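**Student:** show me how the following folds:
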Amino acid sequence: MILSCPCNAVQIRLSADPISHFWCHCADCQTVHGAAYVAEAIYPADGVELVSGDTTTFTLKRTPRVNCAKCSTRVLIELPEIGMRSVSGYLLKEAFAPTLHIHCSSAVAPVKDGLPHYANMPAAFGGDDKLVDW
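**Tutor:** The predicted model follows:
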């Protein structure tokens, strides 16, 4: 699957199945995106390839975010410490299929949608599996 930023200057090839699609409510995502929560899709790092386009990288605290140099859309996040890359779920459009919410302890706009809402992260992501009840 090939994904493009809105201006089509950057293209990414996905060659692996996603590990997870989710909504992130962390303070970093809120600050960087100016949004209450963002769509994320995690893949094995070797399953996400930057095919073309110029990018810039920005790190707010600790997570390097890769953006299109032309339209500034965030296209992916580098997660080398866990061998993964996170692709903006917004680039997936109708293929984005979230199954959970993470970092809900930082949420500014709680969402009631029937999905599990983790205070931090599920155990499978290195978290404690603690849920919040909205």
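
**Student:** can we go C-alpha only for contacts and neighbour counts from here?
**Tutor:** Fine.

**Student:** show residues contacting the helix ranked longest in the chain.
**Tutor:** Counting residues, the longest helix found in the chain (DSSP state H) is helix 27-33. Helix 27-33 is contacted from outside by 35, 36, 37, 38, 60, 61, 106, 107, using Cα atoms under 8 Å, 6 or more residues apart in numbering.

**Student:** please repeat the previous calculation with a cut-off of 7 Å.
**Tutor:** By Cα atoms under 7 Å, 6 or more residues apart in numbering, the residues outside helix 27-33 that reach it are 36, 37, 38, 106.

**Student:** please report how far the second one lies from residue 66.
**Tutor:** Here the distance between residue 37 and residue 66 works out to 18 Å (Cα to Cα, to the nearest Å).

**Student:** could you also give me the structure for this next sequence, so I can compare it with the first?
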Amino acid sequence: MSLATDAHTESQTKTGPHSSIHHTPPEDHTHQADKKSIPDTGWRGSPPIPSSDGGDSEKDWMSKPPYNWSPARGPDGEELFKTKYESSCWCGAVRFAFAGDPFDAKHCHCRQCQRLHGAPFQWAAIFPKTSVRILQDNSGALHCFSTTTKQAGHHVPCKVSCDICRAPLFDEGKRMVLAYPSGFKFPPIKARLNFQPSCHIFYGHRVMEVCDGIPKWRGHKNDSELMQEMSDVVGIMPRCKGYDDKPHA
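**Tutor:** The predicted structure is shown next:
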């Protein structure tokens, strides 16, 4: 799953001294998100999934998921939205609550993620929009940037960040939110296991090799070929400095 809108060209791979190092493909490549139903967290407004058509047609988007909305209550009077995680920007001006665990998580190596995050790849955990709500927006610090229009503003898909410290928070897609785990305040360490990526996508665009044993897709998950973890692709950062082009035992 990716919010990238630019074209992804194919990268060429050739065999080399590390080509024998393979990841282990899973037996079932079906998207985890596609196999799970969206939990009822108390959204009773319209549409069922806000901004699912994309663009800027939702004029009252700020009062709908994943932003400033009020969940319904169950028969016992308690809110159906049960906060399990919280995230915030670096300065704390913007905070979000998340109900339940992510459907899936991934590392994206597309050029767009590399440039917008200033990092070799993006780490994102996928939540339904209705499992996310804003807790705090001091001084109107919430900032949206459209990767389609290349302008500031809520035009889905868009990237959400803090306008004060500039820390990224999540990507809003048409159906899901791709949240950045580095901004989460985790409870006990075991909870982080739910945020571990199931795959790498757009690995054909990588600028460094990652030997973690999980599937590496050349492009989108389930819609491209699986790749080896290491190869002799020209321009790819080697495993360590001082690499001498000789096979390692």
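
**Student:** can you give me the TM-score here?
**Tutor:** Once the chains are overlaid, their TM-score stands at 0.86 when taken by TM-score structural alignment, normalised by the length of structure 1; 128 aligned residues with a Cα RMSD of 1.7 Å.

**Student:** between which two of the contacts of helix 27-33 of structure 1 is the distance greatest?
**Tutor:** 38 and 106 (12.7 Å; Cα to Cα).

**Student:** residue 197 of structure 2 versus the alignment partner in structure 2 of residue 41 of structure 1, what's the distance?
**Tutor:** The alignment partner of residue 41 of structure 1 in structure 2, by TM-score structural alignment, is residue 125. Remark: distance between residue 125 of structure 2 and residue 197 of structure 2 (Cα to Cα) = 8 Å.

**Student:** which non-adjacent residue is nearest the spatially most central residue of structure 1?
**Tutor:** When structure 1 is reduced to its mean C-alpha position, the nearest residue by Cα atoms, centre = their mean turns out to be residue 40, at 2.6 Å. In this structure, residue 40 of structure 1 finds its nearest non-sequential neighbour in residue 89, 4.5 Å apart by Cα to Cα, 6 or more residues apart in numbering.

**Student:** which position in structure 2 pairs with the one you found?
**Tutor:** In structure 2, residue 89 of structure 1 lands on residue 181 (TM-score structural alignment).

**Student:** next: residue 16 of structure 1.
**Tutor:** So, by TM-score structural alignment, residue 16 of structure 1 is matched to residue 100.

**Student:** just the helices in structure 2 please.
**Tutor:** Going by DSSP H, structure 2 shows helices at 32-35, 111-117.

**Student:** circling back: so what's the match of residue 16 of structure 1 up against?
**Tutor:** Counted by Cα under 7 Å, 6+ apart, residue 100 of structure 2 has contacts residue 84.

**Student:** residue 56 of structure 1 too?
**Tutor:** By Cα under 7 Å, 6+ apart, the neighbours of residue 56 of structure 1 are 66, 67, 68, 69.

**Student:** wait, the third one touches residue 10, no?
**Tutor:** So the one you mean is residue 68 of structure 1. Yes. Contact criterion Cα atoms under 7 Å: residue 68 of structure 1 and residue 10 qualify, at 6.0 Å.

**Student:** any shared contact partners between the two?
**Tutor:** residue 54.

**Student:** next one: the closest residue to residue 96 of structure 1 other than its chain neighbours from residue 130 of structure 1, what distance?
**Tutor:** Among residues not flanking residue 96 of structure 1 along the chain, residue 89 sits closest, at 5.8 Å (Cα to Cα, 6+ apart). When distance is defined by Cα to Cα, residue 89 of structure 1 is 24 Å away from residue 130 of structure 1.

**Student:** neighbour-wise, which of those two wins?
**Tutor:** A side-by-side neighbour count of residue 89 of structure 1 and residue 130, using other Cα atoms under 10 Å, places residue 89 first with 22 against 14.

**Student:** that older thread, just name the most buried of the helices of structure 2.
**Tutor:** Comparing those by mean neighbour count (mean count of other Cα atoms under 10 Å), helix 111-117 ranks first with a mean of 16.
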